Structures are given as C-alpha cells and as structure tokens.
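S.K.: Here you go, sequence then predicted model.
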Amino acid sequence: MTNDSPLAPGWLSYPDDVNRLNTALWARDVARDGDELSIGGLNVGALAEQFGTPLFVVSENDFRARARSFKDAFNAAFADLCGGVDIYYAGKSFLCTEIAHWVAEEGLRLDTCSGGELAIAMRAGIPGEHLGLHGNNKSDAELGRALDVNVGRIVVDSLPELERVAALAGARGTTANVMLRLTPGVHASTHEFIATAHEDQKFGLSLAGAAGSSSPAGSVAASGDHASPAAQAVAAALAHESINLLGVHCHIGSQIFESEGFELAARRLLAFLAQVRDRHGVELPELDLGGGYGIAYTEADKPRPPAEIATAMADVVGSTCALLGLRVPRISIEPGRAIVGSTTFTLYTAGTTKSVRVDVDGADSQPRRYVSVDGGMSDNPRPVLYDADYSAVLASRASAATPVLSRVVGMHCESGDIVVRDVYLPEDTDAGDLVAVPGTGAYCWALSSNYNWVARPPVVAVRDGSARLIVRGETEDDILARDIPRTTN
C-alpha cells in the first residue's frame, strides 16, 4: 500500500525511503554522509556556509572519469576500423577556463560555437588544431579569429558561409579546414527545440534535392537547380583552393536515448560520402556524427553507457562502409551533456513553503506542496524552455516525515518559474533547509541569466575533499557596472 498521489506523473514512483539517493542521477562521489548530502567527502552544509546558495557544485573526478569513458570506449570500438575516434567536448553545454583545462588534460578536443567560447579555449591554452567552431550565423570576426588561430575545423553551415570562409582564408593566404554540416532528415525522439537534423529548422545543408526536384536525397549532381544544397556545397568546397574539405558533419538533437536515429544518420552520411567519391573521385577523410546522448534526470531516464553506444555505432559504420566499398573515415563525436550533466548539482536554500489543494477529475481534491528556493529560472531555464523534468532531495538532513508530492519553484516573478515539477519530498521540508537538484551540469549555468536583476551563481569544483571556486558568483556591482548612469551637467 503506497500513498502515491494521483497528481504525480506515471513515471514517478512513491519512495520507500525518501532519504535514499537514486545514484544514477548523481556524480559518483555524491553520497549521504550520515544524514547530510556530501560530495567528495564534503558536506553540503559546509559548502553552503563557505560559498552561499544558489551554488553549482561539480565533481572534478566525475567529470574526468566520464570524459575518459567516452574516449576509451570509442577508441576501443573503432580501433580496427579507423584507428580511433576524436572526441570533441561540446563546450556549449558548460564551459569555463577550468573545464577547458580538464578537457585538454583528459585528451579530448573542444567544440566551440561562438567567439566567446573560442576565447575561453584560447585562454586555456588549447592548441588551435584541437578546436572546432560551429554556428549557423558566424560573424566575419569569429571566422577570422578561427583562421588566425588555425582551428582544426570550421563546421560550415550554409553555402553563403562557405563562400565567406573561402574569401577570408584566401585574403590571409591560408587554407581553411572545413567540415560541412548536413541535415540528413532524421527525426530524433526528443523535444522539438533540441531536435536538429530534420529539414524544417535553421541548421545545416540539406541532403534532399532542391524543391520540386525528383533527385534522390543526397544526390551529388555537379551543380544546378536539381543538386541538393549538400551536393552544391561539396562541389564548391572542392573548387576553392583556400578550402581543405575534411568531411561532413551532422547532429540529430539532444537528450536522445534510442539508437535508431544515430544509426540512420550514419548510414545516410556514409552513403553521401560514397556518392561524393563516385562523382568527384575523392574519399573525404572525416565524418562527425555529433552528440546528443541522453542522461538520467529522473528515474524514468535510462541512458546507455558509452561502451554500448560506441559498439553499436562502430557496427553500423563498419558494415555500411563495407557495403559501399568505402574506406572508413576518421570518426569524431561531440558529447557535452553526457560528460558534464550528471557531474553537477545545484544547491539551494528553501524559503517559503505552502500546501495547496488541486482538483482531480472524478476524485477528491489532492494536496501538492510548494517549496520555494533562492534560485530558479535564472539559473535553470530548461524546465520553462523544454518542459524538462528534474529531481530533488532534502540535502541538509535526513527526515522521518511522510513523503509528499512537491513542486520546487523559484523566486522569480513568473508562475512558470518551476525548477522541479514533480518530486516526493519529506512533508517537513521547510525554510532554511538545503535542497539539491542533480543533473544540472549541462545547459543550466550556460543558459543562466540576470532575470529580475538576479546575480548568477558561483560554480565550485570539488576534488578529493577540497573545494575551490572555478567561476565566481556575480555581485550587484557586476550587474550595475554595465548599466550606464545618467550624467549631470
């Protein structure tokens, strides 16, 4: 007999022990140390006292371990096919100078998608040849900087951009290393806003023929109205002396668990490379299959381990290349969330709490408890952007109180400011308690804002019993420094 609420989603189970951690959601060095949550041997109460809340807490050891697991698994799976894999950490998920150092020290490369991210990489001293630059609307300044530091790849997103890269490289008397981002028409099983390989969106060069054309998807006609944008880009890139065309790239979306989308994308891009070979007599040496591997935000999520992903991908690439008579290109991937997401939790202090009654069709109204915390959509906008679900625990103590369906909400002046939509927390969770939300390493601090003029939180890295700031929290002085005051005569 359970006390689960009819308001709870079907995937949310009633906890037998509200104090027990679901370890799949947390960094590997997070535990209950006595009654209190700890990370790397440090209790959260001590962290809150030293650094305040809200606070992003990242496990350095866990980050490094997850980075190594991708590198080792993919290198092993592809060793006999193409000698290994280049792992580009997707900096957009979360990037600061210290994270960039960890990426480089673990033997990964770094994918950037703006001049600012490129500046972080340069500040960290990452060699240009280990960097990539993405983006659907790169400025000439960003492209120029990439060329000046000799980035290993510029991922070109459109035909006009290809011409700009060629002109900028030619003016510098250099050659640009280019990959072409293609949209293979794969509909990934994820939120609409983070599915990126179908036709009707802003990214990439379509594999499909021109509108009104009967050309098959991926047709590599030499030029003309019936060639696909992807085919036109290949022909143009090969014709430019200032372009070194490395290969092609795709990214089907984010937070994906099923393997079918990745496998279909790989088959379509390899077929396209075979058509390029047949038309132009060139076997392009590289293929980037992007990232988007999902993590566990709640008990409903079942991510695949890197070794399983790598083995499945290697099987598809190897068998498809054999069928096409194609030399296996050097493979690269771009995990971001899958490395950093689970390494981090956000620590909040609870404030106002209340219980409400919610009408249920055909039944008596049911209670829902609201727990307000001292952060919210300014440090995690994903729930309001993508309907993202998270979990939470009472972190500063254990509780013997009854678990009740709760909603963790922020302190912003928006009714949609929800951090965790549905979670069972102890009924006695109250003001002053610390609440921890796991899985906030990816796209939380990176998407953070100053909404309501709230300062962005600090980021603390924990390793082997010590904690240090890697990004300091903003202050009101930081915010006011950009606000131009009225001058007086």
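M.R.: That came through fine.
S.K.: Every contact and neighbour count from this point should use C-alpha atoms.
M.R.: OK.
S.K.: Residues in contact with the longest helix belonging to the chain: which ones?
M.R.: When the chain is parsed with DSSP state H, its longest helix is helix 60-82. Outside of helix 60-82, the residues that reach it under the criterion Cα atoms under 8 Å, 6 or more residues apart in numbering are 27-29, 83-87, 102-103, 106-108, 306-307, 310-311, 314, 318, 328-331, 338-340, 343, 461-464.
S.K.: Which parts of the stretch 351-489 of the chain are strands?
M.R.: Ranges of strands in the stretch 351-489 of the chain, per DSSP state E, counting those that start in this stretch, are 363-373, 393-394, 403-409, 418-426, 434-438, 459-463, 466-471.
S.K.: Quick one: the ones you listed as a markdown table, columns for distance to Glu49 and mean neighbour count too.
M.R.: Converted to a markdown table, the strands of the stretch 351-489 of the chain look like this (distance: least, Cα to Cα, whole Å; neighbours: other Cα atoms under 10 Å):
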| stretch | distance to Glu49 | mean neighbour count |
| --- | --- | --- |
| strand 363-373 | 16 | 18 |
| strand 393-394 | 17 | 24 |
| strand 403-409 | 22 | 24 |
| strand 418-426 | 22 | 24 |
| strand 434-438 | 11 | 25 |
| strand 459-463 | 13 | 21 |
| strand 466-471 | 12 | 15 |
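S.K.: Could you dump those into a markdown table and include distance to Ala265?
M.R.: Shown next, in a markdown table, are these (distance: least, Cα to Cα, whole Å):
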| stretch | distance to Ala265 |
| --- | --- |
| strand 363-373 | 42 |
| strand 393-394 | 38 |
| strand 403-409 | 38 |
| strand 418-426 | 33 |
| strand 434-438 | 31 |
| strand 459-463 | 36 |
| strand 466-471 | 37 |
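S.K.: for comparison:
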Amino acid sequence: MDQAPALKLFPQTAQIASDGHLHIDGLDVIDLAREFGTPLYVYDAETISARCRAYISTEGYRCALSSHYPAPAEVTYAAKAFLCVRIAQLIASEGLGLDVVSGGELYIARQAGFPTARIHLHGNNKSASEMAQALDTGVGRIVVDSAQELAELAHIAATRDVVVPIWLRVSPDIDAHTHTYRKTGLLDSKFGLPLATGDAARAVQAALSSPYLTLRGLHAHIGSQILELEPFCRTVEALLDLAEEMGRHGFSLHEFSPGGGLGVPYVDADPGIEIETYVRSVSHAVVHGCQTRGLPLPRLVLEPGRSIIGPAGVALYTVGVRKEIPGVRTYVSVDGGMADNPRPALYGAQYTALVANKADQRPIETVAIAGKFCESGDILIHRVCLPYLEPGDILAIPVSGAYHLAMSSNYNHAHRPAAVLVRDGQARIILHRETDEDLARRNVALS
C-alpha cells in the first residue's frame, strides 16, 4: 500500500490498500464500520502523538519550542477541541498540560488521572462552584476573565485561606481574520479584560493588591482556525506593552500565553502553517519583544487544540438515499450530519471526502453530502467530486477530530456516535455510542 495524494488531509497512517479500501494504522475502516457501526469517529493515536511532539520534546523527537525559545516553555492542550478520558490520558503521556473551560471538563480530566497541577481553568463565566472545585483539586492556574471574577475568586480564596496563582485574560482588540463567531480578541467580545478601556491595567493593579491572589502572567486568545502568523505576533506585542507598563506598578511577567488558535487545512485549497513555523514565529516575537522592552523572558505557554486533534480524526458515515434533481443538484444523504458535526451549519465550514470502499476509483460525479436531520442547512459538503455513490458505501471525511463530537447534540433525539482510537493495529472504543436508554435517562414522566 502507498500513501496516495488524496490522503494528504487524512491521519499520517492512512493508506489505500490493494482492494481499494481506506486503511488507518493498518486497519480497514470498512471493517471498523461493520464492527462499531456508523457514524463512527476514528482517531489515530500516532498522529496525535506526532503532533504533540511537534510542540514539545518527548522520546527523542525534535522540539520546536526548545529550538526557538531560550527559556522555559510548555504546551497545554485545549480540551474544548475534543476531550474524553482516553484522549486526556494520551495527552498526559505526551507531557502536555490541559486547558479546561468547565467543571465538566475538569471532572473528565480528573477521571483520567490527569495531574491537576498541569491543568489551567479558563472560561468567561466561571461559576463559584467551578472556581471552588479548581481550588480544592489543586488546579495549576486559574485564568481570570473579568474584574467581577477577580473579586469573586479572591473571596473564595479568602474563605479557604489560600493564595491562588492566576493569569489575567486580556482582550487586545486584534482581528484574527477568521470567521466572526471564532473571533475572540476584539474589543467587542464577551471574552477578556479589554486593553483599550483600561480594564486590563486596572485588573493587574487589583490582582497585585490582593493578599489571596498571585498574578503570575498574562494571557490572550484571539480566535481559532487562524491561518496567518501576523495576528499572533501583534498579540504578543500588545501584551508585552501591558507588561512593560504594569512593571512600573510592581508587576513581573513570569508566565505568558498568547493562547492557541492555529488553524489546519480542511480542503486541498486551504493554506496551512506548519507547527514548527508557528512556534518559531511566536517564540521569536516574544524574544524580540522582551529584548526591546528590557523584560526578562517569561515562561512561554502555547495552547493548541485543533492543530493536535483535528487531523487525527476521521468521520465515517454510511450512504443512504440519493436524490437527483436534473440540472440542479444530486443530494446523497448519510446517517449523520449536523448533530455530530455542526460546523458546516454554524460556520460554513468546508470539507472534502473519500469513498472508503472505493478509494482507488476515479471521481465521476459532483454531489452534495446531506445529513439526516430536519434542517435544510444540514449539508456536510455542498460540492464534492466522488466515485458514483450507492447505498451502503462508506464515506470518510478527514480532519474531523476537533469540534465535532465536542459540539455534538441529540438533535432529533439522535444517538451521539461512538469513537475509537487506533494504535498498533488495534481499535479500542473510547466513547460508546449512545442508546435509547441514554436518551430516556434524563426524562421524567408525569405520575
């Protein structure tokens, strides 16, 4: 079997076998579909590990951070992209930390045995119980998002007589040049303490004056699926300006995170930024920025999510109904859709596909891949050229590892799909498919 050009968006172990079937880590995905059913999400452990190691050194792999940043640095995986117990364990084994944004994500991380000192709690509206849970479990950092939260966290810490290490999330008013819904660093945003209004500077002073808070660093996250380097570098400059200004008030920048947001290609036409290129650019921006301002180099923390897990996942669907409208369009419906992948409906996200049981066949028709849910917007792919599709064919959509299952729903009371992790030629369930009993469990009948 040889790596085919059509597979460049698939996990790095993907191959096309002599029988024309798609294989991942040596496993025929048609066999996986038969064994586990569809929709099925297949995650390739080798791809996850390799992409973790592109950020941080493990077992002899070249470490981009140690090559380009001459001070301590770390990488924390953004759990919001996709989290389950087994993925958390794999991320931990690769030496990464973990960013969580809810009590639920923190609970799953703890179920996985993830070291809590390597967990950071984010979120724009943390509840008192979530902050208390973070303190009680020894979470490494709490990233404070607002002045109100700063005061509330100080109060919770005072009731426990503990001192909490924190970062402040700053909104630098930088356009990430991504979809509007994914922009998180503008002035008009629900996230962070705005630089432009002086809120960020006032929060620094408030944190420094609290006996129950230790301000260790500054943080920003300007968006996701970013395919340019310039916005990241501008973010570094904006936060270092704040650090320099606040240095006059006694603040020392020990830790610094420009967040995550590095995008990945979803279709052949998408540009791509290599992880090493991104790390080099951000590292150089921090080093140059600190030298220019006379600041010592802080501990640099990067927060990738999609760029680690996205390319490692493949969604498998079974083809069902064909609807041909002469001169208009041919719709081919599959057994999943917006309930397991809301991104096309939400963001207009584009995807491509491969017919997994006809992977060596020439494309002969252009079709729309439709989901099975009761929305006209439930179209996974509007135009894709494929071999002739028949009921029972297995459709494989690459780059499905991030923000699919993490954003999935029970719309139309659909069962959320199963997920498997393939490694060393074996497939293991990491998420069970939901059942009717799962759907009914939260229902309460009138007596």
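M.R.: Received the coordinates, thanks. Note that this is a predicted model, so its numbers are computed, not measured.
S.K.: Can you give the structural similarity as a TM-score?
M.R.: For these two chains in superposition, a TM-score of 0.96 is obtained (TM-score structural alignment, normalised by the length of the second structure); 439 aligned residues with a Cα RMSD of 1.4 Å.
S.K.: Please check the contacts of helix 60-82 of the first structure and keep the buried ones.
M.R.: Neighbour counting by 16 or more other Cα atoms under 10 Å classes 27-29, 84-87, 102-103, 108, 306-307, 310-311, 314, 318, 328-331, 338-340, 343, 461-463 among the contacts of helix 60-82 of the first structure as buried.
S.K.: Now do the same contact list for the residue minimising distance to the centre of the second structure.
M.R.: What sits nearest the mean C-alpha location of the second structure, by Cα atoms, centre = their mean, is Ala81, with 2.7 Å. Neighbouring residues of Ala81 of the second structure by Cα under 8 Å, 6+ apart: Gly305, Arg306, Ile309, Gly310, Gly401, Ala402, Tyr403, Ala406.
S.K.: how close does the equivalent of it over in the first structure get to Ala388 of the first structure?
M.R.: Matched to the first structure by TM-score structural alignment, Ala81 of the second structure sits across from Ser93. Counting by Cα to Cα, to the nearest Å, the separation of Ser93 of the first structure from Ala388 of the first structure is 15 Å.
S.K.: that older thread, from the contacts of helix 60-82 of the first structure, which land in strands?
M.R.: Of the contacts of helix 60-82 of the first structure, the ones assigned to strands by DSSP state E are Val85, Asp86, Ile87, Arg330, Ile331, Ala461, Val462, Arg463.
S.K.: Report the two of those separated the most.
M.R.: Using Cα to Cα, the two most remote members of those are Arg330 and Val462, lying 35.4 Å apart.
S.K.: Mind putting the ones in strands among the contacts of helix 60-82 of the first structure into TSV with distance to Glu142 of the first structure?
M.R.: As requested, these are exported to TSV (distance: Cα to Cα, whole Å):
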residue	distance to Glu142 of the first structure
Val85	27
Asp86	23
Ile87	23
Arg330	26
Ile331	26
Ala461	30
Val462	34
Arg463	35
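S.K.: quick one, helices of the second structure?
M.R.: Under the criterion DSSP H, helices of the second structure are mapped to 29-36, 45-53, 64-68, 85-93, 103-111, 128-137, 147-160, 199-209, 230-247, 275-293, 306-309, 343-347, 436-440.
S.K.: most packed of the ones you listed?
M.R.: Each of the helices of the second structure was scored by mean neighbour count; the highest is helix 306-309, a mean of 28, by mean count of other Cα atoms under 10 Å.
S.K.: Quick one: distance of that one to the chain centre.
M.R.: How far helix 306-309 of the second structure lies from its chain's middle: 6 Å, per Cα atoms, centre = their mean, to the nearest Å.
S.K.: can you list contacts of it?
M.R.: With contacts defined as Cα under 8 Å, 6+ apart, helix 306-309 of the second structure is touched by 48, 51-52, 77-78, 81-82, 225, 261-264, 275, 401-403.
S.K.: Once aligned, what mean separation remains between that helix and the first structure?
M.R.: Superposing on the first structure and averaging over aligned pairs (mean Cα distance after the TM-score superposition for the first structure), helix 306-309 of the second structure comes out at 0.1 Å.
S.K.: tell me the contacts of the equivalent of Leu264 of the first structure over in the second structure?
M.R.: Counting by TM-score structural alignment, Leu264 of the first structure lines up with Arg234 in the second structure. Going by Cα under 8 Å, 6+ apart, Arg234 of the second structure touches Ile174.
S.K.: try 7 Å this time
M.R.: With contact set as Cα atoms under 7 Å, 6 or more residues apart in numbering, Arg234 of the second structure has no partners.
S.K.: Can you give me the distance of the aligned partner of Asn410 of the second structure in the first structure to Asp478 of the first structure?
M.R.: By TM-score structural alignment, Asn410 of the second structure lines up with Asn450 in the first structure. In this view, Asn450 of the first structure and Asp478 of the first structure are 11 Å apart by Cα to Cα.
S.K.: same deal with Gln366 of the first structure?
M.R.: Taking Cα to Cα as the measure, Gln366 of the first structure falls 44 Å from Asp478 of the first structure.
S.K.: Please apply the same query to Ala24 of the first structure.
M.R.: Taking Cα to Cα as the measure, Ala24 of the first structure falls 37 Å from Asp478 of the first structure.
S.K.: Give the aligned equivalent of Val334 of the second structure in the first structure.
M.R.: If you follow Val334 of the second structure across to the first structure using TM-score structural alignment, you land on Val373.
S.K.: If I follow the layout properly, its match ends up in contact with Thr353?
M.R.: No. The criterion here is Cα atoms under 7 Å, and Val373 of the first structure misses it with Thr353 at 9.1 Å.
S.K.: can you tell me which residue in the first structure aligns to Asp393 of the second structure?
M.R.: Match for Asp393 of the second structure (TM-score structural alignment): Asp433.
S.K.: Over to Leu439 of the second structure?
M.R.: By TM-score structural alignment, Leu439 of the second structure lines up with Ile479.
S.K.: contacting residues for that match?
M.R.: Applying Cα under 7 Å, 6+ apart to Ile479 of the first structure gives no contacts.
S.K.: Likewise for Tyr443 of the first structure?
M.R.: By Cα under 7 Å, 6+ apart, Tyr443 of the first structure lies in contact with Ser93, Phe94.
S.K.: right, and Tyr317 of the second structure touches Gly337 too?
M.R.: No. With contact defined as Cα under 7 Å, Tyr317 of the second structure does not count as touching Gly337 (9.0 Å).
S.K.: shared neighbours, those two?
M.R.: Where contact means Cα under 7 Å, 6+ apart, no residue is in contact with each of Tyr317 of the second structure and Gly337.
S.K.: Disregarding flanking residues, what is the spatial nearest neighbour of the equivalent of Leu284 of the first structure over in the second structure?
M.R.: Mapped onto the second structure by TM-score structural alignment, Leu284 of the first structure lines up with Leu253. Spatial nearest neighbour of Leu253 of the second structure, chain neighbours left out: Gly217 (5.4 Å); criterion: Cα to Cα, 6 or more residues apart in numbering.
S.K.: Fine, thanks again, bye for now.
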